[in-house]
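In: Model the structure of this input:
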Amino acid sequence: MGRGENVLKKTYLQKTLAFIDSETELLHLKIRYPEQFCQPSKQTFKSDLYIIPKSKGLGIIGMAEIVVGLFLSGEVKDKSGKAVSLTLLAQTFEHAFNFSFGSIYDKQDALFRRKPFNLTRTLDFLKSLIHRKDNTINNR
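Out: Reported below is the predicted structural model:
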């Protein structure tokens, strides 16, 4: 056996012993301070709300219109106060309303390919519902 092989074996054994020592120290710390090592259980949120994917007034493209509009406003922030990404905003809506965009970027492209008079179809639909309700309240 050459000298080089012994050096490699010694180095390997030293690293192995150092690893075992660090794992042993970690176990001692876990025993001594167990509360520091408790991981919160991840509870998955399951919404009771649903969007009908091909609904005339508010389908997936309609939801994309809302999500893209909110994203472009830059007014939806994360915990640190930074504007959220389009992907995060889309995922939040997907979880809240139990549907999937597939790719939000594909839906955004489909939205921008609409004819100019249809670009805000869903927002116009929602606006008309609010106006209609407002008129019925004011006419009482």
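
In: C-alpha from now on. contacts and neighbour counts both.
Out: Noted.

In: what's the neighbour count on residue 94?
Out: By other Cα atoms under 10 Å, the residues close to residue 94 number 19.

In: residues touching it, list them.
Out: Counting by Cα atoms under 8 Å, 6 or more residues apart in numbering, residue 94 touches 100-101.

In: For the strand or helix carrying residue 127, buried residues please.
Out: Applying DSSP states H and E as the criterion places residue 127 in helix 121-138. Across helix 121-138, burial judged by 16 or more other Cα atoms under 10 Å covers 121-123.

In: Just give me the closest of those to residue 100.
Out: Checking the buried residues of helix 121-138 against residue 100 with Cα to Cα, the nearest one is residue 122 at 17.7 Å.

In: Tell me, how many residues neighbour residue 30?
Out: 14.

In: right, I mislabeled it, should have said residue 7
Out: Residue 7 has 11 nearby residues by other Cα under 10 Å.

In: likewise the one 5 residues further on?
Out: By other Cα under 10 Å, the residues close to residue 12 number 12.

In: roughly how far apart are it and residue 6?
Out: 10 Å (Cα to Cα, to the nearest Å).

In: again with residue 81
Out: In terms of Cα to Cα, residue 81 sits 56 Å off from residue 6.

In: this one as well, want them side by side:
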Amino acid sequence: MKPFTECRIFSYLTLTPHQGHAVSAEEISSSYAEYEQYLNGLAAEPLSISERLRHLLHGQVELVSLKKLSVETEQPCDTPTGFYLDKCLLLVEAEIELLKFSVQHPAAIETSPSFLSSLHWKGTLVNLMELISSLDYSELVTDESGKRLSFAGIVFAFEKLFNVSIPKPYDLRADLARRKKNYSVLLPKLKETFEKNIVKCGIESK
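Out: I've put the predicted structure just below:
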């Protein structure tokens, strides 16, 4: 499990007020959603209570330090950066309280089997990002309420499905746009393989 300092939102929260204006509201909002998924993933990891608490407390230390710095330097708190700094701090504090509650009242916590996948991704992370990005842009993936799942949410789901870690997924997706020849490598191969084998499937079923 990576430390909080490697989360994308941390890099935004450490920007100066002038630099912070260069970050769009969509970017910092999506990075917060990514941080929520990070905490959800932490809760699902097969870690000991002490290890999970250590990760949360370390994140809390970083956030409290950033909050203290913003107060000392009199940075405006009504900016998107200040708003999401407070949200992250409240979120990690809530996770710490939930963890403490689970220790104090284990019977009150419903235990449901975690999703464990036996699947493993054999391709490259770049190719996997093609697939993830295509699903994200298609808006075909939703949560249980029918709301479009965020890019960070799809990344998190694929990490669990294929037992793979995708570090800095936004940077990885940006790398796809910098390809000089073809934006897509995996998808044409999937299309070719599908069409070739679906024909055989139709012949065999006759």
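
In: Could I get the TM-score for this pair?
Out: With the length set by TM-score structural alignment, normalised by the length of structure 1, the two chains reach a TM-score of 0.62; 99 aligned residues with a Cα RMSD of 2.2 Å.

In: by contact count, what packs against the helix holding residue 127 of structure 1?
Out: In terms of contacts (3 or more Cα pairs under 8 Å, 6 or more residues apart in numbering; DSSP states H and E), helix 121-138 of structure 1 is packed against helix 60-73.

In: Residue 71 of structure 2 maps to what in structure 1?
Out: Residue 71 of structure 2 maps onto nothing in structure 1 when the alignment is built from TM-score structural alignment.

In: burial measure for residue 71 of structure 2, as a count.
Out: Residue 71 of structure 2 has 12 neighbouring residues, counting by other Cα under 10 Å.

In: Check residue 90 of structure 1 too.
Out: 24.

In: Double-check it against residue 103; I have them as touching.
Out: No. Using Cα atoms under 8 Å, residue 90 of structure 1 is not in contact with residue 103; the gap is 9.2 Å.

In: for residue 169 of structure 2, what are its contacts?
Out: 129, 155.

In: Please report how far it lies from residue 113 of structure 2.
Out: Taken as Cα to Cα, the span from residue 169 of structure 2 to residue 113 of structure 2 is 27 Å.

In: helix or strand for residue 118 of structure 2, which one?
Out: Taking DSSP H and E as the definition, one finds residue 118 of structure 2 inside no helix or strand.

In: Can you tell me what residue 166 of structure 2 aligns to in structure 1?
Out: So, by TM-score structural alignment, residue 166 of structure 2 is matched to residue 101.

In: you'd agree its match is up against residue 107?
Out: Yes. In this structure, residue 101 of structure 1 is within contact of residue 107 by Cα under 8 Å, at 7.1 Å.

In: Identify the contacts common to these two.
Out: Common contacts of residue 101 of structure 1 and residue 107 (Cα under 8 Å, 6+ apart): residue 64.

In: can you name the residues of structure 2 that the longest helix belonging to structure 1 overlays?
Out: Longest among the helix segments of structure 1 by residue count, using DSSP state H, is helix 3-32. Per TM-score structural alignment, helix 3-32 of structure 1 has no counterpart in structure 2.

In: Against residue 181 of structure 2, how distant is the corresponding residue of structure 2 for residue 125 of structure 1?
Out: Using TM-score structural alignment as the criterion, residue 125 of structure 1 maps onto residue 189 of structure 2. With distances taken as Cα to Cα, residue 189 of structure 2 is found 15 Å from residue 181 of structure 2.

In: give me the number of residues near residue 25 of structure 2?
Out: Residue 25 of structure 2: 13 surrounding residues under other Cα under 10 Å.

In: Quick one: neighbours of the closest residue to it other than its chain neighbours, just the number.
Out: Nearest residue to residue 25 of structure 2, sequence neighbours excluded (Cα to Cα, 6 or more residues apart in numbering): residue 80, at 6.8 Å. For residue 80 of structure 2, the count of nearby residues is 18 (other Cα under 10 Å).
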